[in-house]
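> below are the sequence and a predicted model; questions follow.
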Amino acid sequence: MRTRTLLAVATAALLALAGCGGEPSEAAGPGDTFTLRIGAIGNGNKLSGPVGYLNSKNGLVPALSSLGVTGVEVVTFPNGPDLNQALAAGELDLATYGDTPALVARGARQPTRLIAQSQINLDAGILARKSGGPTSLAGLAGRKVAVQTGSYIHRYLLGALGDAGVEPAEVIHIYSADVEAALERGDVDAAAVPIANVEALKAKGYPLITLASKDHRQYLGTSATVVTEKFLEAEPGIVSAWQQAQRDATTKAKADWPGFLAYTVSINGFPPKIVEASTHADQWPAEPFTPQGLALLKGTKQFLVEQKFVRTDFDLDDWIVAQP
């Protein structure tokens, strides 16, 4: 399928960039002050989730000040593979994004370490075009399906198709924000998108075929917060500082849930009703690692290795950095 070619290209780019090295923040080092460079998925160069909410309240820099952090520079990317290239080029110190691109990068020998999972049970669904589209997973056989490749949604789509024994004619890379236009034009017969997009498209009359949380819970996604090994070597305190910041941020967000939802609305562009329907407090654990999150991560890695999207298998325990 075309999707394999796309992932092969992305992985090849990672392998090439991984050897480039890149330096962590120039001022990073014991006793130095510096701006922490953070990569994320989204738009507007803003962090999502509780840590983003904490940053919007001017609380993230003070939480990291013991490291010498005097500011944070957030750079957002449309997709995980794009973020991975910036990490490999040494343009970021830390990144928070989906588990699938993070695992693919590590499997391409990109020197990162996992320091937290801020979100678990990331949901997604598959919808059809309005007229003459498929009505079941079986109906996707021989059809064109869109997905944001290299994402946890991509992994969910491939898993659901594989379990059903269905092979589409083509899996086409389209960013989730552009899926509606492709469905409307009939360029694709169906699309896999994140849960907020599912709710938005359902409201416009696009038929839902299947939902991960209902039919394929083993393919729910998690988030990954990683740092480059060079930055970790220069600033080992980032592990405990970031993990504590996540705890504090999650506690504050859950204590002000309406305020957290309002912040989420302000950065993702969806109406409040859709944000409320697709955002659940139990998806945001305070602890950096939970048994449920780690179990989902292990299952995702196994799937990606079996599908040969992770080039070189690795031990999750060697990737994870627990709090000292």
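Thanks, I have the structure now. Numbering: from 1, shown residues only.
> alpha carbons only for contacts and neighbour counts from here, please
Noted.
> how many other residues sit next to residue 124?
Using other Cα atoms under 10 Å, residue 124 is surrounded by 29 other residues.
> do you know how far residue 211 is from residue 72?
36 Å (Cα to Cα, to the nearest Å).
> more neighbours: which of those two?
residue 211 (22 against 15).
> pretty sure the more buried one is touching residue 127, no?
No. With contact defined as Cα atoms under 8 Å, residue 211 and residue 127 do not form a contacting pair (9.0 Å).
> sec struct for the closest residue to residue 243 other than its chain neighbours, please.
Closest residue in space to residue 243, ignoring its immediate chain neighbours: residue 288 at 5.8 Å, by Cα to Cα, 6 or more residues apart in numbering. At residue 288 the chain is in coil, as set by DSSP: H, G, I helix; E, B strand; the rest coil.
> quick one: contacts for residue 269?
Contact partners of residue 269, counting by Cα atoms under 8 Å, 6 or more residues apart in numbering, are absent.
> residues in contact with the residue nearest to residue 243?
So residue 288 contacts 115, 116, 117, 118, 243, 246, 247 (Cα under 8 Å, 6+ apart).
> got it, and residue 281?
Per Cα under 8 Å, 6+ apart, neighbours of residue 281: residue 254.
> alright, now check it against this:
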Amino acid sequence: MDRRQFLGGVAGATLVAVTGAVHAQNPLVVRIGFASIGVDNRPFSQGSSLSVSHSLGLAEKEFSDTPNVKIEWYFFRGAGPAVNEAVVNRQLDLYTQGDLPSIVGRANGIKSKILLVSSTRTPVYLAVPTGSDITKIEQLRGKRVAVFLGTNGHLSVAEVFAAHGLKWSDVNIVNLDNASTNAALATKDIDGAFGSVTFLQLEDQGLVKVVYNSNDDTPSAARIGSIFVTSEFEQAQPEIVARLVKAFTRGAHFASLEENRQAILDEWEKSGTARSILERDIQGVSLKARHSPLLDPFTRALYARKAEKSKEFGLIRRAVETESWFEPKYLEAAIKELGLEGVWTPFDPDGKPLG
């Protein structure tokens, strides 16, 4: 993938910043980026433990006694590729994004560390226009199908195709961002589209039919999103990184408790996504499994597999080593300090619980 492709999707991307209140002069500014944005450019996200941490102001609370630290949040309509562009331009210190864009970034020289997981085992959905007779993946052969290339959904779609005997070249792929995809489905300019939870809202509005959820038959297509820190910031400000990870671990714990299910929806709803849709997306889902921050063998194996598949599918030009990418010391210290040992179950590379 050349630099133009690597930075693709950045042009015209919406960037929204939210700045916390600070009383000190010349504060240390910590810039945190989301590879997503709310409805109508609302400065909120949904679907992850970090979106809960942001909405609850946990990072700001962590530094409430340190007025010289200022937290800034950035939200990108251009998703993972736009975040990569911002990191390349040294505009972010920490950020969250999905698996593929982070792998592409690593392949293209971005130096970062994975601090903790923000969401995992997130499915990819297939939606088709109302009236369509498409009901299964195999029927996409020769059809016009929208995929937001360069995002974590890109690699998930490749996994789904492979599981159903399709090659990338068997489908007429159209590269569209989320808003353009929704419009094209509504006007029936495409035969189908892969995407996320927002398709459920379009289905409720009678604009599309959701005919596939990857968790039903292709678990390997599940998406994972993590929180990264640039190597430059981590080396310069390890104490700040430690405190931020502690705040985000608090958020992961809050988002993992079943008794907080409705409160989590309250926070996610600030993104503008309908509550009924958010509720359907996590219906029957274990919150502890979905929001586990652990850098366990399952997480490490998942990144290694996705990096391998990225090379195999031609999404990156060179192999990417992933094991040295993880920096677990901050999370381990936070879990110990907060007394959260044993809250989350680690899984082995095959997804089975470790003793």
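Ah, there it is. From a predicted model like this one, the values you see are computed outputs, not experimental measurements.
> among the contacts of residue 288 of the first structure, which one lies nearest to residue 303 of the first structure?
residue 117 (18.7 Å; Cα to Cα).
> please tell me how far the equivalent of residue 235 of the second structure over in the first structure sits from residue 246 of the first structure.
Using TM-score structural alignment, the equivalent of residue 235 of the second structure in the first structure is residue 233. Residue 233 of the first structure sits 21 Å away from residue 246 of the first structure, going by Cα to Cα.
> could you do residue 278 of the first structure as well?
Residue 278 of the first structure is 21 Å from residue 246 of the first structure, by Cα to Cα.
> compare the two (neighbour count), which wins?
residue 246 (27 against 17).
> the residue in the first structure that residue 164 of the second structure lines up against: how many residues sit nearby?
Aligned counterpart of residue 164 of the second structure in the first structure: residue 164 (TM-score structural alignment). Neighbourhood size, residue 164 of the first structure [other Cα under 10 Å]: 12.
> how about the residue nearest the centre of the first structure, what does it touch?
Central residue of the first structure (Cα atoms, centre = their mean): residue 98, 1.9 Å from the mean position. By Cα under 8 Å, 6+ apart, the contact list for residue 98 of the first structure reads 80, 151, 152, 221, 222, 223, 224.
> and it, how far from residue 258 of the first structure?
25 Å.
> what of residue 81 of the first structure?
For residue 81 of the first structure relative to residue 258 of the first structure (Cα to Cα), the value is 33 Å.
> just residue 218 of the first structure next, same as before
Distance from residue 218 of the first structure to residue 258 of the first structure, by Cα to Cα: 30 Å.
> for the stretch 151-300 of the first structure, what spans make up the helices?
Secondary structure of the stretch 151-300 of the first structure (DSSP state H, counting those that start in this stretch): helices located at 152-164, 179-185, 195-203, 212-215, 229-234, 238-255, 257-268, 272-278, 291-306.
> relative to the second structure, which residues correspond to the last one?
Here helix 291-306 of the first structure aligns to the second structure at residues 297-312, judged by TM-score structural alignment.
> I'd guess residue 125 of the first structure is in a helix, am I close?
No. Under three-state DSSP, residue 125 of the first structure falls outside any helix and is assigned strand.
> find the nearest non-adjacent residue to it, please.
Nearest non-adjacent residue to residue 125 of the first structure (Cα to Cα, 6+ apart): residue 211, at 4.2 Å.
> how close does the corresponding residue of the second structure for that neighbour get to residue 309 of the second structure?
Using TM-score structural alignment, the equivalent of residue 211 of the first structure in the second structure is residue 213. As for residue 213 of the second structure, its distance to residue 309 of the second structure is 20 Å (criterion: Cα to Cα).
> again with residue 236 of the second structure
33 Å.
> please say which of those two ends up with more neighbours.
residue 309 (18 against 10).
> host element of residue 319 of the second structure?
Using DSSP states H and E, residue 319 of the second structure sits within no helix or strand.
> count of neighbours near it?
Using other Cα under 10 Å: residue 319 of the second structure sits among 14 other residues.
> residues in contact with the closest residue to it other than its chain neighbours?
Once flanking residues are discounted, residue 319 of the second structure sits nearest to residue 311: 6.1 Å by Cα to Cα, 6+ apart. The contact partners of residue 311 of the second structure, by Cα under 8 Å, 6+ apart, come to 317, 318, 319.
> burial check on residue 182 of the second structure, number of neighbours?
Residue 182 of the second structure: 22 neighbours (other Cα under 10 Å).
> contact partners for the aligned partner of it in the first structure?
Matched to the first structure by TM-score structural alignment, residue 182 of the second structure sits across from residue 180. Listed by Cα under 8 Å, 6+ apart, the contact set of residue 180 of the first structure reads residue 201.
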